[in-house]
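1. Attaching a predicted model along with its sequence, questions to come.
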Amino acid sequence: MKPVVPFILTFSALASTAAIADVNYHIDLTSPAHHLAKVDVAFPHTDSDTLVVNLPVWRTGKYQVLPLGDAVRTFTATDASGKVLPWTRTASGEWTVALSKPTSVNVSYQLYANKLGQRVNHIDASHAFLDASGTFVYSPEFRDEAINVSLKVPSDWNSYSGMDSGGKAHSFTADNYDILVDSPIETGISMHREFEADGRKYELVVWGEGNYDIEQMVTDLAKLSGQAEVIWDDYPFERYVYMVHATSGARGATEHLNSTIIQRPRFSYRDRKDYLGFIKTASHEFIHTWNVKAYRPEGLVPYNYQDEEITELLWIAEGSTSYFQSQLLLRAGVMTPKEFFEDLAKRVAQNLQTPGREVQSIASASANQWASSGGDYAVNHSTNIYSEGYLTSLALDFSLIEETELKASYRDVHRKLYNEHRLPAGFSIADVKAILADVSGTSYESWWQKFVNSPVSIDFDAMLAQAGLEMTYGKDSKAEPFTGVTLKSGSLVLSHVLRNGPAWNAGIVLADEIVAINGLKVTAAGFESRIKDFKAGDTIKVTLFSNDRLKDVELTLGEQPSGKLAITSVNKPSRSQKAFFKAWLGVDWPFDKEGQFKPVK
């Protein structure tokens, strides 16, 4: 990989230390037991007659408006002489301070930090996680000024961040607020490791006890971190920090400029399936360091922390990141080919069982992300920017490999996005189409209309056959009866009713509660087994409560294959199919002559 090529922009110059910080933040974390802290902010001299102070209403990586300002109490403002200044709450994340004369302004407030699951902030007796979007206010007037953050913490705490510490404990600096808001701080009692990969320095910080093996995590993160050259020519960072929370339930992850925060239940690391969930998440967030943090859709440039930012390209930002995450792990030898194709098969099966793919395009889903709330309606009428974005990226990759006769792939598109559309500029739909035409030598207008602007319909059988692969439910698969409903955990209340499925067509609706089948009581634990007593095509009488009224419904059972969808080798794959496979994934053909996965060395 080439040496890092620095890119200059007012809000993304990492780890640059100002001689004198113009905006000073101090947070007192010495009484953390009740999730409380005191924050003081010193803004520089201003000649304005008001100073607008904001706390973001959303955080980067989560495209949803959040009530972050509700965590602020006892807000006060004083001038350079300590005189109290009047202020007005002018929006959920805004305070307007009145100034009678030019002065510097000091702002203080109490912060309640208990949004661990949102990865916004969390303070307790063992640590504090501080994402600036939910922790530190800013003034638009001084957004581009250099900042300094100092923390007052218990004596046995250590503090880490992607920001530069300048060699001082519990202190960090950055060129501006945009770097602060994208460089969370983890301080407290934690485990810490340092390692290197491809000439870059990395840190792993783990807060919380659990069944993880931190040395194994370091080994695999090092392997992953060395795979970036597969897609990009250089790095947008010199140092990167993996932050991990082993918690009692919170899960998820968020990408940042040169760090990430990953949260998983504390006992979800030992089993291979659980550990793969962790390392795939780490890969996803690592890829985001380029795709989103170094280049992103123009609708998200620059970040507007007080308003929604709409773009039809979120599927590239998120879905394409999901698409590449397992590929890097496969190339690194962290994930086996068998595990890779189990993951792909699961994604294809989910797509085939999501009626919303027939209704909403991936472009529409991207633009609608800020209003997306999930649930039954989403399954039946929506497309997901992560899951369907992954499969749209897969289809685009196969198309490019075919069009260029194995000479180029979707990786080349992201390499060009990074090289040609790095921040502070964002990329547009026209930019992506131009890159596709440049990489492939042909127009992708019709492809874009079919796969991006329209509800996507992928012929998985034909597509996978190009790489010598096929989908199967196994030789012992047989037709099973199918209702098209999902029950809430531990109950007979319906949490999903698939659009145009057997139950849907029978008039059964969301939140109905099943009582009996053919006049006999049924239990939540025995429902699936009871359905298997019948055959596809049979008509059964379902007794249920619908809006508290008891009624009977005639339901004709549909059909679905038994077993789990798998992706495996076609019979006698050709040399050209194997070559396509290698161009796609960059690894050798993993199947033996019987179509079984070869043992991993």
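-> Okay, I see it. As the structure is a prediction and not an experimental result, all values here were calculated from the model.

2. use CA for all of it now, contacts and neighbours both
-> Fine.

3. end to end, how far does stretch 515-532 reach?
-> 17 Å (CA to CA, to the nearest Å).

4. ok, and what's touching it?
-> 480-482, 487, 490-492, 514, 540-545 (CA atoms under 8 Å, 6 or more residues apart in numbering).

5. Now do the helices in the stretch 101-250 of the chain.
-> 177-181, 214-225 (DSSP state H, counting those that start in this stretch).

6. could you redo the contacts of stretch 515-532 as CSV and give each row secondary structure, neighbour count and distance to D22?
-> Shown next, in CSV, are those (DSSP: H, G, I helix; E, B strand; the rest coil; neighbours: other CA atoms under 10 Å; distance: CA to CA, whole Å):
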residue, secondary structure, neighbour count, distance to D22
E480, strand, 19, 68
P481, strand, 21, 68
F482, strand, 22, 65
L487, strand, 20, 56
G490, coil, 9, 56
S491, coil, 14, 58
L492, coil, 21, 60
I514, strand, 25, 64
I540, strand, 16, 73
K541, strand, 15, 73
V542, strand, 21, 69
T543, strand, 21, 69
L544, strand, 21, 66
F545, strand, 15, 64
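
7. Second structure for comparison follows:
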Amino acid sequence: MLVTARSCLRLTLLVLWTALTACALSGRAQARPPAAAPVHYRLEIPAPHRQYVHVTMEVEAPGERSTRVAMPAWTPGSYLVRDFGRHVYDLTAEDRRGRALATERLDKQTWRIDHGGRPFVVRYRVFAGEASVRTSHVDDRHASLVGTSVFLYVVGQLRRPAEVEIALPPGWSAHTALEAAGGDASTARLRAPDYDALVDAPIELGTPSVQTFTQGDATFDYVLTGAEGTAIDADRLVADAARVVRAQGELMGGFPFDRYVFLMRVSEQGGGGLEHANSTSMMMRRSAFDTDDGYDRAARLVAHEFFHLWNVKRIHDRALGPFDYTRENHSQLLWLHEGFTETMEGHSLLRAGLVEPERFVVDLGRRFTRYLQKPGRNHDPITSLSFDAWIKAYQPAANHPNVAISYYEKGDLLGIALDLELRLRAAAQGQQGSLPGMFRRLMTSHGSKGRGITMADVIAAASAEAGQDMRAFFEHHVEGTEEVPLAELLPRIGVAVQASAPWLDADGRPLPRLSRQQRKDRLWTGLSLTDEARVHNVVPGSPADAAGLMLDDELVAVGELRVRTREQALDRLSDHAPGDTVRVTLFRDGRLVQQDLTLAESEARTYRFSLVPAAELPAEVLQLRTAWLGGA
């Protein structure tokens, strides 16, 4: 190789530039913390009766001059913006030497920390004064911590691991599905692989009773808070939960975890449940357990929340994970995630032997009757009701009953109808199909692989179970507004369906003499009244609507007779027959108004479902019914 003096100079300069660049890059890399550097949180509750959680958050600076931290606006599983940032107080920041750093609140939930590229510490307090499964609550006996209302996150870095240290008040212990990382009697230490996992595991602090049981290779903790000094039978609660766990494990082919935690809190007020990947948070009133019905409700609550570990935590709409914690995460599949979970709740209770088939069928008739009495049940497709849940379901306007229905309620009935369709269609081809089978397929194809689902995936799984294309069912009843075909399907599986009305005889003819209550039941006005005889709802297209009655009208007379209450108004209306026109007098915004109301006959029917005697059924129908009501 021929080397000249000029080329030597160029080579020397190139080597020098390369070395300097490498040193600069090396120094920059050393200044930047590892990508997996955890965010460390320390929680303290120095005065539980004041209901504040003191939080210290330590962050290895990512290299930028400033960093944004934020509090979620909502918590997964509860589809309402709650703006948890409003409960954050006294936020300050400093470097590791204790020198104050400039902070600025950018919006309702976000703060900017100017740290100059150095590690920094954020200190703040969270007020925990709302007792529910969706919010954090602290008092002198316990603390229930919902992660989305306690832990700030580093914006853009949700994948960073988290370490949590909790200074325990004297005598308290910590209970959560988070992985333990050491600790002692005074300090709990926990860790999570990322922020999503951190806030998907509520933490219960206090002195609860804890019972542990196993099923297969999994361990289950049942943590009961607030039952001290009561006659609540904790053993019964745990035994019922164990039966539900076993039934659902059998239905779904095992559990996708090694450990699961039930957090049950009983109190004077509140109720409900919220699902998490490896735990659930539940609340019930203490007074509920004064009767056996309270234990039945607790078993139903467990059955619902536990099945969520598959349906929504692992089998979930693509829109529901990874989460955007700053705003609504709209989904068109809440009818599946919540409504069909209600259906599977019933399946598992039947399989566990906690509900008898006869009772289940009778109760189904009552539920179907209540459903048919709701005027808004088919106003919009249930996909739209799901999407709009954030702004309508949990913030209902006055017209809500006329334009909507709970996607839990309608979704449950649709789930039962789909289950029957799958069983009947598959059986016609000599195969077996069911709603549980559909969920097993979705778990295999998507849930176990961390893949979100779409409507097309649900239809494909249902079609595979039925052995034929199920698209029409979803087009008509899910994406469309056709009536739930329950009354048509049940007789095909050995359930008798009877529709009746209190003023009709067995042949559907009006009774010759009617009682006062029967006359009330026979009339239809489309009018709903409060106890004080104020108009609470007017059904569109009803006689009351045609008469021009409005929300908040105050009825003061029917005909020439004064009325002061709802019962008085109904009594006076029942003095008349369908087809009669009655003058009603009311106050509207302080003005006296009179309207003529033409009464109609009610088309409402009471549905009674019952089991056809086994001896009267063909063998194949009896086999289908036995499998369905056996929770198979």
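-> Perfect, thanks for sending it. All values derive from a computational prediction rather than experimental measurement.

8. one step back: which one of the helices of the stretch 101-250 of structure 1 lies nearest to F398 of structure 1?
-> Among the helices of the stretch 101-250 of structure 1, the nearest to F398 of structure 1 by CA to CA is helix 214-225 (23.7 Å).

9. ok, the most centrally placed residue in structure 2 to T148 of structure 2 distance?
-> Closest residue to the average C-alpha location of structure 2: G77 at 4.7 Å, with CA atoms, centre = their mean. G77 of structure 2 sits 11 Å away from T148 of structure 2, going by CA to CA.

10. how close does the residue mapped onto D175 of structure 1 from structure 2 sit to F220 of structure 2?
-> Under the alignment (TM-score structural alignment), D175 of structure 1 pairs with P193 in structure 2. Distance check for P193 of structure 2 against F220 of structure 2: by CA to CA, it reads 21 Å.

11. swap in F289 of structure 2?
-> Counting by CA to CA, the gap from F289 of structure 2 to F220 of structure 2 is 23 Å.

12. Touching, T46 of structure 1 and S104? I think so.
-> Yes: judged on CA atoms under 8 Å, T46 of structure 1 makes contact with S104 at a distance of 6.0 Å.

13. circling back to that earlier point, contact partners for the match of D175 of structure 1?
-> Counting by CA under 8 Å, 6+ apart, P193 of structure 2 makes contact with 159-162.

14. ok, now T280 of structure 2?
-> Neighbour list for T280 of structure 2: 202, 261-263, 273-274, 305-306 [criterion: CA under 8 Å, 6+ apart].

15. Please pick the buried ones from these.
-> 202, 261-263, 273-274, 305-306 (16 or more other CA atoms under 10 Å).

16. if you go through the stretch 51-200 of structure 1 in chain order, where are the strands?
-> Per DSSP state E, counting those that start in this stretch, the stretch 51-200 of structure 1 carries strands over the ranges 72-79, 87-91, 94-98, 103-112, 114-115, 121-124, 127-130, 147-152, 158-161, 171-174, 185-188, 191-197, 200-207.

17. So which residues of the stretch 401-550 of structure 1 form strands?
-> Applying DSSP E, counting those that start in this stretch to the stretch 401-550 of structure 1 gives strands spanning 469-472, 479-482, 485-487, 494-497, 513-517, 520-521, 539-546, 549-556.

18. Then the stretch 251-400 of structure 1?
-> Secondary structure of the stretch 251-400 of structure 1 (DSSP E, counting those that start in this stretch): strands at 252-255, 259-265.

19. Among these, which comes closest to F237 of structure 1?
-> Per CA to CA, nearest to F237 of structure 1 of the strands of the stretch 251-400 of structure 1: strand 259-265, 9.7 Å.

20. what stretch of structure 2 lies opposite that closest one in the alignment?
-> Under TM-score structural alignment, the counterpart of strand 259-265 of structure 1 in structure 2 spans residues 279-285.

21. Repeat that for stretch 77-86 of structure 1.
-> Stretch 77-86 of structure 1 covers residues 93-102 of structure 2 once aligned (TM-score structural alignment).

22. Quote the end-to-end distance of the matching stretch.
-> Terminal residues of stretch 93-102 of structure 2 lie 7 Å apart, using CA to CA.

23. Alignment lookup: W448 of structure 1 to structure 2.
-> Under the alignment (TM-score structural alignment), W448 of structure 1 pairs with F474 of structure 2.

24. Is it correct that its match is in contact with V458?
-> No: between F474 of structure 2 and V458 there is no contact under CA under 8 Å: 9.5 Å.

25. which of the two has more neighbours?
-> V458 (20 against 17; other CA atoms under 10 Å).

26. Now do the same contact list for that one.
-> L442.

27. what does A345 of structure 1 give?
-> Applying CA under 8 Å, 6+ apart, the residues contacting A345 of structure 1 are 471, 565-567.

28. out of the residues you listed, who's nearest I508 of structure 1?
-> L565 (27.5 Å).
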